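Chemist: sequence and predicted model, in that order:
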Amino acid sequence: MAKIKPFRCIRPNVDVVSRVAALPYDVYNREEAKAEVEKEPLSFLKIDRAETQFDDSVDTYDAKVYEKARETIEAMIEDKTFVADEDACYYLYELIMNGRSQTGIVACASIDDYMNNVIKKHENTREDKEIDRINHVDICNAQTGPIFLAYRATKQLNEVVDKVKQETPLYAFTSTDEITHNVWKVVAGEDNNVIEKSFADMNQIYIADGHHRCASAVKVGLKRRSENPNYTGEEEFNSFLSVLFPDEQLMIMDYNRAVKDLNGHSKEEFLKAVENKFTLTIIEDGAYAPEKKSTFGMYLDKQWYKLEAKEDLKAITDPVEGLDVSILQDYLLNPVLGIEDPRMDKRIEFIGGIRGLEELERRVNSDMEVAFAMYPTSIAELFAVADANRVMPPKSTWFEPKLRSGIFLHSLD
């Protein structure tokens, strides 16, 4: 039983929403984030990455950076850049990329559901990355970036979403990367009731993206509970800002790999080793993007190859070991190229599929030796791993488009 509740939203004034909305904080390094804020002074990055408001001598994680983020939120509420809705309700958030639409329900999810595994995970988190967002949420007293959740589509929720989308949107804008963003406020009481009950009937909801932000939000909630021993469970700190999407609308892109060297092998030795577990075909014309599971593209020495896992690898049924990212890691990257721990090994880099195969070619032609184009992990595979209470290998999924921060804020008061 999932508790997905409406909330009182703090959101941008309609006149400036397109200027405020920003890509997630972890998409940028410090230099890039600072350049974005200089280019657009209203960008939410000045809150999500408040070190952009200091010179480079100030540490990114200095306490005054988080205090600056809080002060900036308060100032933007004061000057009406942000407005606070008085009623608790749900919102719809539609993103359209290259003609493909996905619409999520903006709401607050329960920290108890996270701890009880109603909200399922597929990725481990790192404490150092959590601490930054714990400080940001706690000091700002607000969650500023929504967690990307997924659920198995239902007829009832699809009908409510379709109905509300017939109304005039609250926001409608296209960002500089040509993604269209539409937002609706769900105002009818019966629609809110259907949404709440539909999620209450679900036993599983899944984190698609944002494991660190989610874990951080939960830890802030637990901290607030310890500070308020008479809490009822209904306080705002007991839930975290989310956008929930039906599985049938989501697209996972490929998350590709590039390696700096052949681990001491000559080209001929490397190709021979690859053929122990993969059928290798030279691609005569252009780049090769895998067309089905258990196939891989490989770019080496200005030549593309198709790799197809041999039958014994295709027969693996374990939800983690049978993933394409696992097969490549366990039967090529580790035994042949010596990449034992892809989380730590500096010889491997991960390249999001949004950059295209041209980026793999560019890297191999410049500073890398070999690159691998992956067939995307499916949402069904993600669900299967999470249902088994397992975790995926690092960099298994790349979701596009990215949810914007700054459109929805959830106060912990």
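Modeler: Looks like it arrived, so ask away.
Chemist: please make it C-alpha for all contacts and neighbour counts, starting now.
Modeler: Will do.
Chemist: what's the spacing between L412 and Q143?
Modeler: 8 Å (CA to CA, to the nearest Å).
Chemist: so for those two, which sits in the more crowded spot?
Modeler: Set side by side, L412 and Q143 give different neighbour counts by other CA atoms under 10 Å, the larger being at Q143 (28 against 19).
Chemist: I figured the more buried one hits S411, correct?
Modeler: Yes - contact between Q143 and S411 holds when scored by CA atoms under 8 Å: they sit 6.5 Å apart.
Chemist: and for those two, which residues touch both?
Modeler: When contacts are counted by CA atoms under 8 Å, 6 or more residues apart in numbering, Q143 and S411 have no shared neighbour.
Chemist: included below, for side-by-side comparison, is a second structure:
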Amino acid sequence: MAKIIPFKAVRPSRDKVGLVATRPFQDYSVEEVTFQLEHNPFSFLHIINPGYKFQKEITGSERFQLVKNRYLEFKEEGVFIQDESPAYYIYKTISRNQTYCGIIAATCADDYENDVIRKHEDTISHREQLFKDYLKTVGFNTEPVLLTYPDSEVINRITSEVMAERAEYEFTSLNRDTHYLWVVNDPERTSKIKAEFEKMEAVYIADGHHRSASSWLLAKESREKNPNHTGEEPYNYFLSYMIAESNLQLYEFNRLITDLNGLSKKEFLMQLDEWFRIENRGTELYKPSKKHHFSMYLDGEFYSLYLRKTNYEFTGPLSELDPYILFIRILKPLLGIEDLKNDRRISYLPGRNESFEVKKAVDEGLYAVGFGMLPLTVDEIKKIADQGLTMPPKSTCIEPKLRSGLTVYEF
């Protein structure tokens, strides 16, 4: 039973929301951040870059405290205002290629620990601890964990009814995406949405494994220090964006390798031949069309690699994943890539950038070889999560990517 509840969001005033909300910080170049900080006093980037006010690079616990200070200033100035009653927030984005719609809510941290919220990636302990300390200091969260759930007729019907009404927010960002947000705070609708989520045996993390783990650590630490703990305190929940499985967009990550691990081109192809049927596709852009088929760009030419299934044994859902097959049959044994997270010889390009980006990177001499594959499916991710397994790093690139500063959850 998933416990996903309405909450009193702190959010921008209607007239400033387009100026406040930002893309994820890592999506900005240094020049873009600088421009926003210099020319937009309402940008959420001022909160997460508090050192700009003092023209100083600030890190660690000192930065955490200043982030809190900048956030409080936005509230004091009326840029951020807290809702008076708990609500779900229907958030819709329309881009040139895709429309996403989901519900921003508060999700129970216990569900993460009890495997109601299911994971498919490993987390790194020191990153969990760092973000937990950050949350504890600043006292708010504005980066929702992206959770996906089985499609629900009830939720779809309520969402459609609400979206027929006037949106609380409607604005267009500089990348030409249009954003809408509706506030759902009437008791009848909120109780129906809450009850529908409670019927679900499990929901799945699409993006935000470290944020989920850190929120659980914060909840655990807070309850241990609170002799009057009830389980309903705000620290028992974290900010999430609930999106139906059918509306989730998955891309693959292409792999780029700097060298052939001491092998000549001919030696490399000969060793590949043991596990793959290889076809030279020439110079035209090529992308695989089936599972267990891979594209490879090497020395100015594309190749298709077809897994020789007579040689390969499928032993479970992990062994069937294309990123795992690529790792266990090429990257590790032939190219010497043992650590997919930390080896500097490997880089990743999201599949939405298409094959020409792989070609360009290799042609420019930055890499020796590039590999592509089809995206994973939601069902593949669920099978991994249901069995408590973890996928290789960078197995999926999942959208939507949410804006920061649109809704804030306070502890």
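Modeler: That came in fine, so what should we check first? This one's a predicted model, so the numbers in the text were calculated from it and none came from an experiment.
Chemist: straight-line length of stretch 45-64 of structure 2, end to end?
Modeler: 14 Å.
Chemist: what comes up buried for it?
Modeler: By neighbour count, with 16 or more other CA atoms under 10 Å as the criterion, the buried positions of stretch 45-64 of structure 2 are L45, H46, I47, I48, N49, P50, G51, Y52, R63, F64.
Chemist: how about the second one, what does it touch?
Modeler: Looking back up the chat, that one is H46 of structure 2. The neighbours of H46 of structure 2, taking CA under 8 Å, 6+ apart as the test, are L37, Y52, R70.
Chemist: change it to 7 Å
Modeler: In this structure, H46 of structure 2 makes contact with L37, judged by CA atoms under 7 Å, 6 or more residues apart in numbering.
Chemist: which strand or helix spans it?
Modeler: Assignment of secondary structure by DSSP states H and E places H46 of structure 2 within helix 45-48.
Chemist: structure 1: matching residues for that helix?
Modeler: Mapped onto structure 1 with TM-score structural alignment as the criterion, helix 45-48 of structure 2 occupies residues 45-48.
Chemist: superposed on structure 2, what's the mean shift for the matching stretch?
Modeler: Between stretch 45-48 of structure 1 and its aligned stretch in structure 2, the superposed structures give an average distance of 2.6 Å (mean CA distance after the TM-score superposition for structure 1).
Chemist: just checking, I278 of structure 2 is part of a helix?
Modeler: No - per DSSP: H, G, I helix; E, B strand; the rest coil, I278 of structure 2 lies outside any helix segment and is strand.
Chemist: now do the contacts for the aligned partner of E190 of structure 1 in structure 2.
Modeler: Counting by TM-score structural alignment, E190 of structure 1 corresponds to E188 in structure 2. With contact set as CA under 7 Å, 6+ apart, E188 of structure 2 has no partners.
Chemist: the aligned partner of N156 of structure 2 in structure 1 sits in which helix or strand?
Modeler: Aligned by TM-score structural alignment, N156 of structure 2 pairs with N158 of structure 1. When secondary structure is defined by DSSP H and E, N158 of structure 1 falls within helix 155-164.
Chemist: and whichever helix or strand comes after that helix, what does it pack onto?
Modeler: Next along the chain after helix 155-164 of structure 1, taking DSSP H and E as the criterion, comes strand 171-174. Packing partners of strand 171-174 of structure 1 (3 or more CA pairs under 7 Å, 6 or more residues apart in numbering; DSSP states H and E): strand 180-186.
Chemist: distance from the strand it packs on to structure 2 after superposition?
Modeler: Plainly put, strand 180-186 of structure 1 ends up 1.2 Å away from its match in structure 2 on average once the two are laid over each other (mean CA distance after the TM-score superposition for structure 1).
Chemist: got the angle between whatever helix or strand comes next after that strand and strand 180-186?
Modeler: With elements assigned by DSSP H and E, the helix or strand that comes after strand 180-186 of structure 1 is helix 189-200. If you take axes from the mean of the first three to the mean of the last three CA atoms, to 10 degrees, helix 189-200 of structure 1 sits at 110 degrees to strand 180-186.
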